[in-house]
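J.: Got a sequence here, can you build the structure:
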Amino acid sequence: MKLELRHLRVVCAIAEEGSLSKAASVLGLAQPALTAQLHRVEGLLGGKLFDRDHRGARPTALGELVLERARVLLPAFSRLQEDALRLVDDDQPTDRYRVGAVNGPMLGGLVHRLTESHPGAHVSTQVSWSGDELAAMVAGGRLDYVLAGVCGNASPPDGHGLAWSVIAVDPVFVLVPEGHPFALLEEVELAALKDTQWAAVPGDGCFGNCFVAACSRAGFTPRPMYEVDMAGCIDLAAAGDAVVLCQPTFRRTPGVVTVPLAGVPLRWRHLIGWDPEGPAAALGPQVLRYAAEAYRETAERNPRYAAWLARHPEYGAVAHHLPA
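T.: A predicted model of the protein is given here:
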């Protein structure tokens, strides 16, 4: 993982608010998620950024250095975005679709449908590990739509005034090597994997905490999780170095297979959001329909998941898309 602007915003928010709990409230994050982000940033920079006690959080010498640079970089980046938007706004076509997405199965299919159904439209994409970051870009007028996901019944990224609709609800599967003892099972109990090393792609939200809670209900405490990109997850799974928590729509890949978890201990909701007061709102229902079609197509490409959905019709694409 590389240092990103969103990490600098987290550091600045903690310094400005003087505590992680207040910063989490301002950023619209759960405190455990903010704490995890801070630990990742400290790991990237090689040391503690804050001394924390009952009085709050105070920057260390390294933290002061990072804050000094961040307070220059963040305003400069914002001015760059504003100037660029002003420069290109007059040249942009009125038929425009700017889509942000967190790791998920629908972006490619959605772009295909937009470009096929609207020849000449300007379609652009932005990806991030952070749904909150993309939601803020929609609220700030830099994106029109955001595809994001949340764990279980968790709320969408809030504090941005977006309208959210549910596209689909998925179980969480595991990715294992083809030769794994559980690879051919119809499903595997979470407890049967208690001695394994785990891996998943990074992101904000409560998924890590929900996973630990699910393991606790299954009677064990999991090992610390590797957070790597999807290519790294595939490599770890194929080598047998980790069991990967993955979306069931994961495309078939040589060397690895997806296996359902018995009882669906973890769920994932796919969402789309837009500014209800912005110009993109008028086309929101149409983009939502395209996203749902893209999801169904992706789910059908995975025979194992398609068979699982036939036995569990309560999952998959949502028939009536209501606000999240």
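
J.: can we go C-alpha only for contacts and neighbour counts from here?
T.: Noted.

J.: buried residues in whichever strand or helix holds residue 135?
T.: Assigned by DSSP states H and E, residue 135 falls within helix 131-139. Judged by neighbour count using 16 or more other Cα atoms under 10 Å, the buried positions of helix 131-139 are 131, 132, 133, 134, 135, 136, 137, 138, 139.

J.: one more to line up against the first:
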Amino acid sequence: MELELRHLRTVRAIADAGSLTRAATALGLAQPALSAQLKRIERALGGALFERGRHGVRATALGELVLERSRFVLPAVTELQQEAARFARAPRTARHLRLGGTHGPLLGALVDRLADVAPDVRMTTCTSWSERELADQLAEGRLDFALAGTCGSALPPRADGLVWREVAADPVFVMVPVSHPLADRAEVDLTELAGEEWACVPGDGCFGDCFTASCARAGFTPRRVYETDTASLVHLVQVGRAVGLCRATFPTTPGIVTRPLTGTPLAWRHLLGRHGGSRLLDLAATVLAQARVAHAGVAAGSDSYTRWLSTHRDGLPETVA
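T.: Down below sits the predicted model:
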């Protein structure tokens, strides 16, 4: 006999009732029939699941193992059945859009925009620090679109098998605490930060190498670079432990200011990727357009970026790489 879900439900009912008699009543079975079924289940599992006594039944060690597994399996199957039923009842025109993105404000802003312009499309999101992981998910058909990025003019991941479109290009700013001696500057020269420790979010592109090369051109080697999540990066900057590197769209944060670097030695390109054979090709233009609108909205929320744009109307220098 192969173990089935109904057998797990039987074992669960016996444990919950505390006796075969009460369990049989709850299941609508005769007690001899329930006892016979339990014996068949125990033979299939290789041992006794309950010890029988005058006051009812108590799970054996094997029984506890089976009960523990059933606490996960049975709710998961119930949830699957409910979700499948909801899916089956949904209008046939409903579509599912799977969006991926690196951590940052742009993904949320894009979801917000798409919810307005495509209210009948159901969306789910996936985030990752790794642009390559997002590209792999696009290539494997697990995502429909992904927001990723590259440093300067570097090629995006899996550029030969995916379609990438530029959403926007931003300068990379430096993030310092409000108490920092350079916090009042309109912009900061990289050479003035030679003695600092640094913090940035992780990634698997060339940004780290480009930053090191920019420092070398400025005549120094970074003392230390902490790669960490955004919340920890903000904390390290707030307490004065490190100077942070961030995209110019980084939102206003208490205790911190963001400032452009003189000459814009570093830049970041926001890209929207999809598979060439995507099942949602008809939405590609809409998603790209809304990503660009979302970026503009996020950029407008940064005072330091707004000031930079007002004095750099030609955008990023072509030499940035």
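
J.: Could you report the distance from residue 90 of structure 2 to residue 125 of structure 2?
T.: As judged by Cα to Cα, to the nearest Å, residue 90 of structure 2 and residue 125 of structure 2 stand 20 Å apart.

J.: Please identify which of those two sits among more neighbours.
T.: Shown here are residue 90 of structure 2 and residue 125; by other Cα atoms under 10 Å, residue 125 has more neighbours (15 against 11).

J.: quick one, helices of the stretch 51-200 of structure 1?
T.: Secondary structure of the stretch 51-200 of structure 1 (DSSP state H, counting those that start in this stretch): helices at 61-89, 107-117, 131-139.

J.: Highest mean neighbour count out of these?
T.: helix 131-139 (a mean of 23; mean count of other Cα atoms under 10 Å).

J.: quick one: contacts of it?
T.: Residues outside helix 131-139 of structure 1 that contact it (Cα atoms under 8 Å, 6 or more residues apart in numbering) are 6, 28, 100-102, 128, 143-149, 157-158, 160-162, 203-204, 273-275.

J.: Take those residues and keep only those in strands.
T.: 100, 101, 145, 146, 147, 148, 149, 273, 274 (DSSP state E).

J.: sorry, back to before: any of the contacts of helix 131-139 of structure 1 buried? List them.
T.: 28, 100-102, 143-149, 157-158, 160-162, 203-204, 273-275.

J.: re the thing from before, possible to save the helices of the stretch 51-200 of structure 1 as TSV with distance to residue 293 of structure 1?
T.: Shown next, in TSV, are the helices of the stretch 51-200 of structure 1 (distance: least, Cα to Cα, whole Å):
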stretch	distance to residue 293 of structure 1
helix 61-89	30
helix 107-117	8
helix 131-139	21
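
J.: do you know which of those helices lies nearest residue 168 of structure 1?
T.: Nearest to residue 168 of structure 1 among the helices of the stretch 51-200 of structure 1 is helix 107-117; the distance by Cα to Cα comes to 13.8 Å.

J.: for that closest one, packing partners?
T.: If you count contacts as 3 or more Cα pairs under 8 Å, 6 or more residues apart in numbering; DSSP states H and E, helix 107-117 of structure 1 packs onto strand 122-127, helix 284-300.

J.: what's the angle from the shortest one to helix 107-117?
T.: For strand 122-127 of structure 1 against helix 107-117, the angle between stretch directions is 170 degrees (axes from the mean of the first three to the mean of the last three Cα atoms, to 10 degrees).

J.: With structure 2 overlaid, how far apart is strand 122-127 of structure 1 on average?
T.: In the superposition with structure 2, the average deviation recorded for strand 122-127 of structure 1 is 0.4 Å (mean Cα distance after the TM-score superposition for structure 1).
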